[in-house]
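> Return a 3D structure for these sequence lines:
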Amino acid sequence: MSAPQFTGILAAVVTPLTEDGSAVDAAGVQRQADHIIGGGIHGLVPGGSTGEFTTLTLGERKQVTELYVEAAAGRVPVIAGTGALSTAETVELSVHAQKAGATAVMIVPPFYDAPSYEELLAYFGAVSEAIDIPIMYYNIPSASGVHLTPEQLAKLARETAVSSYKDTGGDFAWLSAVQQQHAEDITTLNGWDTLTFAALASGAKAGVWGTASVIPRLCADLYDALAVRGDLHAGRELWAKIFPICQFLESHNYACGIKTGLDLVGVSAGPTRRPVLPLAPEHRKEFRALLTAAGVETADDPVAA
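Predicted structure coming up:
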């Protein structure tokens, strides 16, 4: 099995839904893919937290993977979120993702009854035996309850098909320890919006970033400035525009914030599923102002209209 070295910004993408939220909107998936890839983003990650995977049926999760792979049409890699509460369901989703053409899978540990480390090794080991594409470990301790040491994460990578990890832990010292001490075992991808500048500047090769779904060109430009050209001055100028947007998104339900942003830039993806409610009008107005301040062209707000 070859393990691709993910580089660039991989957009954590939404699950577009029909107006009543009852079904996946296939045309909306194509619209998202074209908007994001056209903005210079380097990959798509459906089926994660931004994609509201916990509200989707098993069939819908498979459908979303298929639709994004089809919409990407080989232009960029697609890393499908396949984590679930049981090993059997995670294996089923991961096998399906491989057959559908995903480049890799992203797997969050079971997130209700947090597994022990031995159980985690067995869980990822079972998926590794079932598929021939790499696994991205989704580190999100606040949701999973799983807190690994850098050494444990490196061992997980050595003993399974885990080759990279998305870090949504918010602990930059922890990320740095993995990045500096275990780079031979596992590739670091930042997944905490407001740490993006710091992670890229310190050498992270990639990031999985929901904000890239809304403002893909600014996010791609930030990566180019920091990770490709090493231009800190240009990176700081871009970050001054992007950071307030990231800060805003982290202060609200994230998937709802991203879908609101997509409304505001004219690439609507429909509502979030209940129990998540729409952002209040004053927050939509605040978000529009942040986008305008960043130089992002906004569309007529379909909610305000």
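> drop to CA atoms for contacts and neighbour counts, all remaining ones
Fine.
> Can you show me the strands along the stretch 201-305 of the chain?
206-209 (DSSP state E, counting those that start in this stretch).
> ok, how many other residues are close to the closest residue to residue 135 other than its chain neighbours?
If the residues on either side of it in the chain are set aside, residue 135 comes closest to residue 162, at 4.4 Å by Cα to Cα, 6 or more residues apart in numbering. Applying other Cα atoms under 10 Å, we find 29 residues neighbouring residue 162.
> Let's see this one next, to set against the first:
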Amino acid sequence: MAELKGIIPVLPTPFTDDGKSVDYGKFEELVEMAIQDGAHALCLFAAGAEFYKLSMEERKELFVRAVQANRGRLPLVATVSSHATALAVREALYYEKKGASALNIMPPGFAMPSQNMVAGHLAEIGRNVELPMIIQYAPALNGMSIAAETFSGISSNLRQELYIKLEASPTGPAITALKKATENRYKIIVGNGGECMYEALVRGAAAVMPGAALIKPYRMVYDAFSQGKEKEAFELFNRYLPHIHLMQRDIESFVAMEKLILKKRGIMTNSVCRKPANYPDKETMALLDKHLDYVKREFGIA
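Modelled structure (predicted):
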């Protein structure tokens, strides 16, 4: 597979109005929407998809539906989030067999595993699959730090293409430090809604993994930067940055606002998140509407 690069949105999971079932038909429409909006690849079952509220059966069905709707047009990144190594390997092998292009691995975070335990978990997955692997490094999300030496140890025993999805602060210096410490064995993908996207691109990041509600502004920034138009990329990014800042709250609020935007765009029929959920208050909703109107006008979004 070619290198993962560009804009790789995390697709949200649409639910029925009562939240009891996944709306698989609407999910297939979201796959098509993301492709048409300019995604370079699609990520499934990451935090922005409420993976922790999905059964394994639902995740498997969502993956099959994504493959069907995608029709081979974009790389599909499947997230492996099982805490037990044996289950994570089983999960990874399933997605590999069913057509995933890469795996996004969430390291085990419950009960404070040691660095050696985390390294062993990740290396064992890598030894059992051939797919490129993204290791999600998000200490604010799962409460775990991973040392640069741990990343180096993991990579020394694996053959496949390796990435770090970096959601640590300060992002820019962390990119430089990780690339140096691991001798560029890993390519970098940044998350956190793309809040540090421009700085990350300047420091050599390969991709950005934001939400899927508004893909076009990220694509415009990325294209301008890739074409050597750094001034244009900088200006585009700074016009979009206030909206990204508004979205960067807890993960539950982020997911709820993503769904609210998709509903306002007429793409989703509801904005249901499975409970427990955290929807914005009235004042935040009013501000979200102002930001959305501005972004749609400035970036030509329907």
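> And the TM-score between these chains?
Taking TM-score structural alignment, normalised by the length of the second structure as the basis, the two superposed chains have a TM-score of 0.90; 294 aligned residues with a Cα RMSD of 2.0 Å.
> about what we covered before: check the gap between the residue nearest to residue 135 of the first structure and residue 15 of the first structure for me.
Distance, residue 162 of the first structure to residue 15 of the first structure, by Cα to Cα, to the nearest Å: 25 Å.
> contacting residues for the residue nearest to residue 135 of the first structure?
Neighbour list for residue 162 of the first structure: 124, 128, 134-137, 156, 186 [criterion: Cα atoms under 8 Å, 6 or more residues apart in numbering].
> Go again with 10 Å.
Contact analysis of residue 162 of the first structure by Cα atoms under 10 Å, 6 or more residues apart in numbering lists 3, 104-107, 124-125, 127-128, 133-137, 153-156, 185-187.
> So which of those belong to helices?
124-125, 127-128, 153-156 (DSSP state H).
> if I read this right, residue 161 of the first structure contacts residue 133, doesn't it?
Yes: judged on Cα atoms under 10 Å, residue 161 of the first structure makes contact with residue 133 at a distance of 7.9 Å.
> one step back: show the buried residues in the contacts of residue 162 of the first structure.
104-107, 124-125, 127-128, 133-137, 153-156, 185-187 (16 or more other Cα atoms under 10 Å).
> so where is stretch 134-149 of the first structure in the second structure?
Mapped onto the second structure using TM-score structural alignment, stretch 134-149 of the first structure spans residues 132-147.
> and the matching stretch, which residues are buried?
Going by neighbour count (16+ other Cα under 10 Å), the buried part of stretch 132-147 of the second structure is 132-138, 144, 146.
> start to end distance for that stretch?
21 Å.
> Check stretch 257-276 of the second structure too.
15 Å.
> To which secondary structure element is residue 166 of the first structure assigned?
Assessed by DSSP states H and E, residue 166 of the first structure sits inside strand 162-167.
> what's the average distance of that strand to the second structure?
Compared with the second structure after fitting, strand 162-167 of the first structure has a mean deviation of 1.7 Å; criterion: mean Cα distance after the TM-score superposition for the first structure.
> Now the element after that strand, going C-ward?
With DSSP H and E, the next secondary element past strand 162-167 of the first structure is helix 172-181.
> Against which helices or strands is that following helix packed?
helix 150-159, strand 162-167, strand 187-190, helix 196-201 (3 or more Cα pairs under 10 Å, 6 or more residues apart in numbering; DSSP states H and E).
> Out of the ones you listed, the one nearest residue 275 of the first structure is which?
strand 162-167 (26.1 Å; Cα to Cα).
> Distance from the chain centre to that closest one, please.
12 Å (Cα atoms, centre = their mean, to the nearest Å).
> residues in the second structure aligned with the lengthiest helix in the first structure?
If each helix of the first structure is counted by residues according to DSSP H, the longest one is helix 232-250. Per the alignment by TM-score structural alignment, helix 232-250 of the first structure matches residues 230-248 in the second structure.
> According to the alignment, which residue of the second structure corresponds to residue 22 of the first structure?
Using TM-score structural alignment, residue 22 of the first structure sits opposite residue 20 in the second structure.
> Contacts only, for its match.
274-275.
> again, but for residue 34 of the second structure
8-11, 40-42, 70, 212-216.
> Check the gap between it and residue 180 of the second structure for me.
Using Cα to Cα, residue 34 of the second structure is found at 34 Å from residue 180 of the second structure.
> what do you get for residue 293 of the second structure?
Taken as Cα to Cα, the span from residue 293 of the second structure to residue 180 of the second structure is 42 Å.
> ditto for residue 239 of the second structure
Taking Cα to Cα, one finds residue 239 of the second structure at 32 Å from residue 180 of the second structure.
> One more: residue 113 of the second structure?
Noted for residue 113 of the second structure: a distance of 25 Å to residue 180 of the second structure, by Cα to Cα.
> Lovely, talk soon.
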